[in-house]
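Q: Let me see the structure of the following:
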Amino acid sequence: MSFFAALDPLLVLQLLALGLCGGFLAGLLGIGGGMVLVPFLTVIMANQGVEAGLAVKMAIATGMATIVFTSLSSVRAHHRRGAVRWDIVRRLAPGIVLGAALASLGVFAALGGQTLALVFAVFVAFSATQMWLDKKPAASRTLPGPTGQLAAGGGIGFFSGLVGAGGGFISVPFLVWCNVAMHQAVATSAALGFPIALANSAGYALAGQRVAGLPDASLGYIFLPALLVIALASVLGAPLGARAAHALPVKPLKRLFALVLYALAAFMLYQGLRAP
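A: Here you go, the predicted model:
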């Protein structure tokens, strides 16, 4: 099956809806799309005839790959406001690349899809709780030295690679804890999303080269038709969400979205616990 043959009309409609929703939520609430995309992509990949465990891994990899494109528009908007701490990005990026390589080329490839589904479920439940409580960490220290920032970047890149998320729920609290102003922490986290996504996506593509059972039009674990359609739709949806953020009460929406995340976490928990 060729790349374009894989884009049947029903699949395109599903991916367009998913991309628009993911982009809208990213613009509205400032979150990465991975947490929303992965559960639905898992179902879509299973409907394409992919084995359940492999469907989870492809969903994580494809969801992460979309962040390569969607992060660029977010970073541009933050950069125009002068909010990105590029000095921090430069110091954390090497560790992020190392952590991402360890995750995507090593641990991700070695773990089964069911195990990764459980890890994802725990991460999403934790993120939902953060969003529900809306608690900010106390700014109680300064950024660590070069070794500490290398380790911090490694942890952010590694864990993001296991769950297919842009790392914002880890990097923003870390930066605020290190006395970075909240608006700068959010903007800098958005900028960090690009190396996180790029390094992990390259690892997924390489690690999945010889995996059996991948559908046609795949680049390693990344399903290219889904990447193309979701990335295009997300770029369209994000500005709509950003405009809505100025007109809607964000705090109640965050709590509503936290409930959605709990439901998605429960679904992935089911995926991880059910028999292979």
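Q: going forward, measure contacts between C-alpha atoms and count neighbours the same way
A: Will do.
Q: so what's the most centrally placed residue in the chain up against?
A: Geometric centre of the chain, nearest residue: residue 165, 2.2 Å, by Cα atoms, centre = their mean. By Cα atoms under 8 Å, 6 or more residues apart in numbering, the contact set of residue 165 is 32, 33, 34, 35, 63, 64.
Q: and the top helix by length along the chain, what does it pack onto?
A: Ranked by residue count under DSSP state H, the longest helix found in the chain is helix 52-80. Packing contacts for helix 52-80, counted by 3 or more Cα pairs under 8 Å, 6 or more residues apart in numbering; DSSP states H and E, involve helix 34-47, helix 113-133, helix 146-163, helix 182-207, strand 222-223, helix 224-245.
Q: Is residue 84 in contact with residue 191, as I believe?
A: Yes: proximity of residue 84 to residue 191 meets the contact threshold set by Cα atoms under 8 Å, at 7.1 Å.
Q: Spit out the residues that contact those two alike.
A: By Cα under 8 Å, 6+ apart, the residues touching both residue 84 and residue 191 are residue 75.
Q: neighbour count winner among these two?
A: residue 191 (27 against 24; other Cα atoms under 10 Å).
Q: State the distance from the more buried one to residue 92.
A: 11 Å (Cα to Cα, to the nearest Å).
Q: Nearest residue to residue 132 in space, please, no chain neighbours.
A: Sequence neighbours aside, residue 255 is the residue nearest to residue 132 in space, at 4.9 Å (criterion: Cα to Cα, 6 or more residues apart in numbering).
Q: how about this one, so we can line them up?
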Amino acid sequence: MFLGIPLGDLAMLAAGLLAAGALAGVLAGLFGVGGGAIIVPILFEAFRLLGVDEEVRMPLAVGTSLAIIIPTSIKSFRGHYKKGAVDMALLKSWAVPVIVGVLVGSAVARFADPWVFKLVFILVAGFNSIKLLFGNDTWRLATDLPKGWLLRAYGSFIGLASALMGIGGGQISNMLMTLHGRGIHQAVATSAGLGLIISIPGAIGYVFAGWGKEGLPPDAIGFVSLLGFLLVVPTTLITAQIGVNLAHAWPKRKLEVAFGIFLALVCLRFVVSIFE
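A: Alright, predicted model coming up:
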């Protein structure tokens, strides 16, 4: 037994989480996401198998995902930055409102029912998937991103939704940027930088949001599982550069279709979980 988990079950869990980390790292570099969209559902299933209480299972998966995203986002952002694809001016404009949104989302996490997290996941991933798979250049809100308060409002929305989904913001910022005339490659690269801005305050916020909650496993610090963090992070760091290289090698349409299919599968998984 280790942390109250039978060694056989622990070995199976470790193998699954290591594989998930490898896939998450590739996705982080490829799509400019922190890998949370794959990590959250996998952690959710792992915590279910371990008997973690239903009331804390989803926020624990989300908080742990945000912690895992920190090193993944650093690796992904550095790779895209070296290729000169990141819009640094946009990142600076979004930094403060994104952090505000993340902190609000972390506070909501302490009191929200599990279905709230799943519904946010479904709505954002579902719309983004439809847009990527079936949209075209006429699907635009404007020819460029707005200025002033509306741009800051976009940033706050990205931070809030990302904190409730346990993602690095790539799904949402990619969607917003491409709807405003930005190319998918620049959107992916800039989203990698957002992952870093979101994940650090998000993980800290979830530690405090879950502090003292009943039903958490013995390795948890608030809504962050140390075991999940330690098992997933190593492989994400190893494989993130593979995704970065793929992102800059693939043509625009191939990248959009791949991202759209990926998001559709994530969305379907959480639709099923609501009715389980």
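Q: which of the contacts of residue 165 of the first structure are also in contact in the second structure?
A: Retained in the second structure: 32, 33, 34, 35, 63, 64, out of those (criterion both residues aligned by TM-score structural alignment, their matches' Cα atoms under 8 Å).
Q: who touches the counterpart of the second one in the second structure in this structure?
A: Residue 33 of the first structure is assigned residue 35 in the second structure as its aligned equivalent, the criterion being TM-score structural alignment. The neighbourhood of residue 35 of the second structure, defined by Cα under 8 Å, 6+ apart, consists of 23, 24, 25, 27, 28, 69, 72, 167, 168.
Q: cool, and residue 21 of the second structure?
A: 39, 231, 232, 233, 234, 235, 236.
Q: Make TSV out of those and add distance to residue 47 of the second structure and neighbour count.
A: Below are those laid out as TSV (distance: Cα to Cα, whole Å; neighbours: other Cα atoms under 10 Å):
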residue	distance to residue 47 of the second structure	neighbour count
39	12	26
231	14	20
232	14	28
233	17	24
234	20	17
235	20	21
236	20	31
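Q: In the second structure, what range does the longest helix of the first structure match?
A: Counting by TM-score structural alignment, helix 52-80 of the first structure corresponds to 54-82 in the second structure.
Q: Return the distance of that stretch from the chain's centre.
A: 6 Å (Cα atoms, centre = their mean, to the nearest Å).
Q: and if you look at stretch 263-276 of the first structure?
A: Distance, centroid of stretch 263-276 of the first structure to centroid of chain: 18 Å (Cα atoms, centre = their mean).
Q: circling back to that earlier point, if you compare the helices and strands packed on helix 52-80 of the first structure, which one is most tucked away?
A: Mean neighbours per residue, mean count of other Cα atoms under 10 Å, is largest over these for strand 222-223, with a mean of 26.
Q: Need the contact partners of that one.
A: So strand 222-223 of the first structure is contacted by 58, 59, 61, 62, 65, 201, 204, 205, 215, 217 (Cα under 8 Å, 6+ apart).
Q: And the aligned residue in the first structure for residue 106 of the second structure, how far from residue 84 of the first structure?
A: The alignment partner of residue 106 of the second structure in the first structure, by TM-score structural alignment, is residue 104. Distance from residue 104 of the first structure to residue 84 of the first structure, counting by Cα to Cα: 27 Å.
Q: What is the neighbour count of the residue in the second structure that residue 271 of the first structure lines up against?
A: With the correspondence set by TM-score structural alignment, residue 271 of the first structure lines up against residue 273 in the second structure. Other residues lying near residue 273 of the second structure total 13 when counted by other Cα under 10 Å.
Q: distance of residue 273 of the second structure from residue 41 of the second structure?
A: 10 Å.
Q: Look up the closest residue to the match of residue 106 of the second structure, ignoring the ones flanking it.
A: Closest to residue 104 of the first structure by Cα to Cα, 6+ apart is residue 203, at 4.8 Å.
Q: I'd like to check which residues are in contact with the alignment partner in the second structure of the one you found.
A: For residue 203 of the first structure, the aligned residue in the second structure is residue 205 (criterion: TM-score structural alignment). Residues in contact with residue 205 of the second structure (Cα under 8 Å, 6+ apart) are 103, 106, 107.
Q: correct me, but the last one touches residue 207?
A: If I follow you right, that is residue 107 of the second structure. No: assessed by Cα under 8 Å, residue 107 of the second structure is found out of contact with residue 207, at 10.5 Å.
Q: joint contacts of those two?
A: In contact with both residue 107 of the second structure and residue 207: no residue, using Cα under 8 Å, 6+ apart.
Q: Can you name every helix or strand that the helix or strand where the residue nearest to residue 132 of the first structure lies contacts?
A: Following DSSP states H and E, one finds residue 255 of the first structure within helix 250-273. On a contact count with 3+ Cα pairs under 8 Å, 6+ apart, helix 250-273 of the first structure meets helix 9-29, helix 34-47, helix 113-133.
Q: That one to helix 113-133, inter-axis angle?
A: Per axes from the mean of the first three to the mean of the last three Cα atoms, to 10 degrees, the angle that helix 250-273 of the first structure makes with helix 113-133 is 160 degrees.
Q: So which residues make contact with helix 250-273 of the first structure?
A: Contact with helix 250-273 of the first structure is made by 28-29, 35-36, 39, 113-118, 120-122, 124-125, 127-129, 131-132, as judged by Cα under 8 Å, 6+ apart.
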